[in-house]
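Peer 1: Only the shape, not the letters, is given here:
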């Protein structure tokens, strides 16, 4: 796509490499800045593994990617027209990078942060041009999971959010506008709510790690891959829909809410959780599991597309 901006990827870790592969798949020029000596080699390996999936998803028709600049020097982003920032989730680090970045880019260049929990208002505090800063948080891996959460800060220009949304839509992403700043935005708060109860169940001896994961993967997780909780409960309400569900089964939800728990992640509990995952892996290495996950995500995307979901 020739109408896409020149993308700057600030931070070439796992999320940054995934973003870079998506941008390259759409034919955009990409500049990656990362201080590590191994960043270029890691990106090359990542692209070689990601490219067949990007082709299978229909995000590119080319056999390989175009040139990509990888530099340790933040001044290399001077040419960028849109910055996807992927630095560690520490506010001091983010603010220092924004201050340095603003020395090299024009005031119209958007800075979109991939932060999983920080607020745009905190990141933009003290910036020369705070109106161009917003949160654009993906789910991992961004090149395969299409959702992007857009969260404006107190100083973010509405026009910047509109422009960012248009760019992500051009990249075949599904932008979601979060109306209010909260730690963790939207999707991570939902996943954290489930994870809190999953950890609590292990701590209380209600179920083992393996069975909790099976319960999600072979139960509600199969439905969640197709539609969200509100729509699912609408279907669960039969002919009366969501109204019938809430009237007749809403009270049972409230009972369960009242019994939900929270357990401290003590060293002992952490070891118990890790041991459970190791039993669940049954000798599978992480890379094999990643490849299986990615292949399933490609297939799932096709199923959702074919069924209009």
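Peer 2: Structure's in. What do you need? A quick note: this is a predicted structure, and the numbers were derived from the prediction, not measured.
Peer 1: When you work out contacts or count neighbours from here on, use the C-alpha atoms and nothing else.
Peer 2: Fine.
Peer 1: Just to be sure, residue 137 is in a strand?
Peer 2: Yes - assessed by DSSP: H, G, I helix; E, B strand; the rest coil, residue 137 belongs to a strand.
Peer 1: Helix or strand for residue 42, just tell me which one.
Peer 2: helix 39-56 (DSSP states H and E).
Peer 1: following that helix, which helix or strand comes up?
Peer 2: Proceeding N to C from helix 39-56, the next assigned helix or strand is strand 68-71, under DSSP H and E.
Peer 1: which strands and helices sit next to the helix or strand just after that following strand?
Peer 2: Sequence-wise, the next helix or strand downstream of strand 68-71 (DSSP H and E) is strand 82-85. On a contact count with 3 or more Cα pairs under 8 Å, 6 or more residues apart in numbering; DSSP states H and E, strand 82-85 meets strand 7-10, helix 14-25, strand 110-113.
Peer 1: Use this one as the comparison:
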């Protein structure tokens, strides 16, 4: 396994640790805070509940997490280092100097939201290995990482860093010219300044400003960004019409972006008091879980449409699916899906509803069909596997938040038929089994036909490997038949 060293275990450092760990990297954390292990443990608990819900194929085996007693111990043998200490330049310089005493040629990404890479590289033993890799919270869910090099950076090292970030499911946005606060935070700073004035001047409360964002343009920005949103606003004439229509208002004194309200105790108390009234009935951990659940729903909707951040999720799945395809035929049931029981999955009894067991089985069988090459491209060519018969046996209970695994065993296969047995498991407990018979169909002719040789070349070795497995309990059962 590859190793990532995380220096600084706060909210951002903990998010980086979770992102690497859940994508199969070993992670070593150094943070002198005696509460660091507890804090990262809580971030990891949120990440373990959230990140797998975005993936349509099994997550890799989780890496090993360790807490180092020194910075040198943490970085020893690391393939990648992420620095997430406090935003004090002199502190970062001390950290880089100590890292490069033992790892002068290892990539060091900095989570800084404000400093330029040239500032970070000042006095470094090997400035070419230091760059900005600025993420967004929660790091384990949001894919963006602003990758900012300087003139002193090694271009090959930057490309290697970007590939590592893609490997853990992130979107490395290469910022071609270094600038204070990079790209995204400059937008946030502008909006933040205007929001402070609106609260200070009594125009709006913190809650009203948040409602304006999340009920309106925030939803548009999340899937189209700024310029694409305005292009649509221009109608059929597009961006030129929009600029002609709204360009003149840029000279109007609408905003106070070049002016900042005085930062004093009165302003702090005003903002903090309104924020407490707005959200104080939730703990921070509760708000994090609410945020994560909302982000999962939003990101999955984008993923279904292969749009925006959802495209990044699809591409990350596909990269890991290639490794699945390259794996040899297994003599054990294949782990094909990792799922989590979400609020929309439960019924009035608080249990996972019947339709979701079938959905879980469908996720498992669909993943297997993709594995053997009967994917959407195959369907586009006019061929597919159709489910001819299904039998579901309920053996246990799944409740809100439970993690489920879908495994698949091939009972029999030939050129036209595929007989599979799916287990939906919570840990070692099988909560449901689903037996399916699928037929390979020529969709245009509307009748069965032999599968393509490329599909059979992947399917038949798995079927042969599974032929030696014991026949599952419940296979071949009819409705109402005794379980034993």
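Peer 2: On my side now, so go ahead. Small disclaimer: the values here were computed from a predicted structure and weren't measured.
Peer 1: Switch the helices and strands packed on strand 82-85 of structure 1 over to CSV; also include mean neighbour count and distance to residue 284 of structure 1.
Peer 2: CSV is the format used below for these (neighbours: other Cα atoms under 10 Å; distance: least, Cα to Cα, whole Å):
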stretch, mean neighbour count, distance to residue 284 of structure 1
strand 7-10, 26, 32
helix 14-25, 24, 21
strand 110-113, 26, 33
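Peer 1: Take these and write them to a markdown table, including distance to residue 301 of structure 1.
Peer 2: Shown next, in a markdown table, are these (distance: least, Cα to Cα, whole Å):
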| stretch | distance to residue 301 of structure 1 |
| --- | --- |
| strand 7-10 | 25 |
| helix 14-25 | 16 |
| strand 110-113 | 25 |
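Peer 1: Strands of the stretch 101-250 of structure 2, residue ranges please.
Peer 2: 108-110, 130-135, 144-148, 171-174 (DSSP state E, counting those that start in this stretch).
Peer 1: which of those strands sits most buried?
Peer 2: For these, average neighbour numbers computed from mean count of other Cα atoms under 10 Å are highest in strand 130-135, which has a mean of 28.
Peer 1: Measure the mean distance from that strand to structure 1 post-superposition.
Peer 2: Aligned to structure 1 and superposed, strand 130-135 of structure 2 gives a mean residue distance of 0.3 Å (mean Cα distance after the TM-score superposition for structure 1).
Peer 1: For that strand, grab the matching residue range in structure 1.
Peer 2: Mapped onto structure 1 using TM-score structural alignment, strand 130-135 of structure 2 covers residues 133-138.
Peer 1: what's the burial count for the aligned residue in structure 2 for residue 235 of structure 1?
Peer 2: Using TM-score structural alignment, the partner of residue 235 of structure 1 in structure 2 is residue 232. By other Cα atoms under 10 Å, 14 other residues sit near residue 232 of structure 2.
Peer 1: who touches the closest residue to residue 118 of structure 1 other than its chain neighbours in this structure?
Peer 2: If the residues on either side of it in the chain are set aside, residue 118 of structure 1 comes closest to residue 183, at 6.0 Å by Cα to Cα, 6 or more residues apart in numbering. Taking Cα atoms under 8 Å, 6 or more residues apart in numbering, we find residue 183 of structure 1 in contact with 117-119, 189.
Peer 1: Would you check that my belief about residue 1 of structure 2 contacting residue 26 is correct?
Peer 2: Yes - at 6.4 Å, residue 1 of structure 2 counts as touching residue 26 under the criterion of Cα atoms under 8 Å.
Peer 1: can you redo the strands of the stretch 101-250 of structure 2 as JSON lines with distance to residue 240 of structure 2?
Peer 2: As requested, those are arranged in JSON lines below (distance: least, Cα to Cα, whole Å):
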{"stretch": "strand 108-110", "distance to residue 240 of structure 2": "39"}
{"stretch": "strand 130-135", "distance to residue 240 of structure 2": "33"}
{"stretch": "strand 144-148", "distance to residue 240 of structure 2": "29"}
{"stretch": "strand 171-174", "distance to residue 240 of structure 2": "27"}
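Peer 1: Of the ones you listed, give the one that comes closest to residue 44 of structure 2.
Peer 2: strand 130-135 (16.8 Å; Cα to Cα).
Peer 1: so the closest one versus helix 11-22, what angle?
Peer 2: 90 degrees (axes from the mean of the first three to the mean of the last three Cα atoms, to 10 degrees).
Peer 1: got a list of contacts for strand 130-135 of structure 2?
Peer 2: 12, 107-113, 116-117, 120-121, 142-150, 153, 158.
Peer 1: and what of stretch 167-181 of structure 1?
Peer 2: So stretch 167-181 of structure 1 is contacted by 4, 22-23, 26, 59, 119-120, 146-153, 165, 185-186 (Cα under 8 Å, 6+ apart).
Peer 1: okay, it sits on what stretch of structure 2?
Peer 2: By TM-score structural alignment, stretch 167-181 of structure 1 lines up with residues 164-178 in structure 2.
Peer 1: picking up where we left off before, how about the contacts of residue 183 of structure 1, which pair is most distant?
Peer 2: Maximum distance among the contacts of residue 183 of structure 1 (Cα to Cα): 13.4 Å, for 119 and 189.
Peer 1: for the alignment partner in structure 2 of residue 68 of structure 1, what are its contacts?
Peer 2: Residue 68 of structure 1 maps onto residue 65 in structure 2 when the alignment is built from TM-score structural alignment. Taking Cα under 8 Å, 6+ apart, we find residue 65 of structure 2 in contact with 21, 26-29.
Peer 1: Among the residues you listed, which are located in helices?
Peer 2: Members of the contacts of residue 65 of structure 2 lying in helices (criterion: DSSP state H): residue 21.
Peer 1: which of the contacts of residue 65 of structure 2 lies closest to residue 409 of structure 2?
Peer 2: Of these, the one sitting nearest to residue 409 of structure 2 (Cα to Cα) turns out to be residue 21, at 28.6 Å.
Peer 1: What lines up with residue 223 of structure 2 in structure 1?
Peer 2: Aligned by TM-score structural alignment, residue 223 of structure 2 pairs with residue 226 of structure 1.
Peer 1: And residue 48 of structure 2, by the same measure?
Peer 2: Counting by TM-score structural alignment, the partner of residue 48 of structure 2 is residue 51.
Peer 1: Select, from the contacts of residue 65 of structure 2, the two members most distant in space.
Peer 2: By the measure Cα to Cα, 21 and 29 form the most distant pair in the contacts of residue 65 of structure 2, at 11.1 Å.
Peer 1: ok, the corresponding residue of structure 2 for residue 251 of structure 1 to residue 230 of structure 2 distance?
Peer 2: Aligned by TM-score structural alignment, residue 251 of structure 1 pairs with residue 248 of structure 2. To residue 230 of structure 2, residue 248 of structure 2 is 15 Å away according to Cα to Cα, to the nearest Å.
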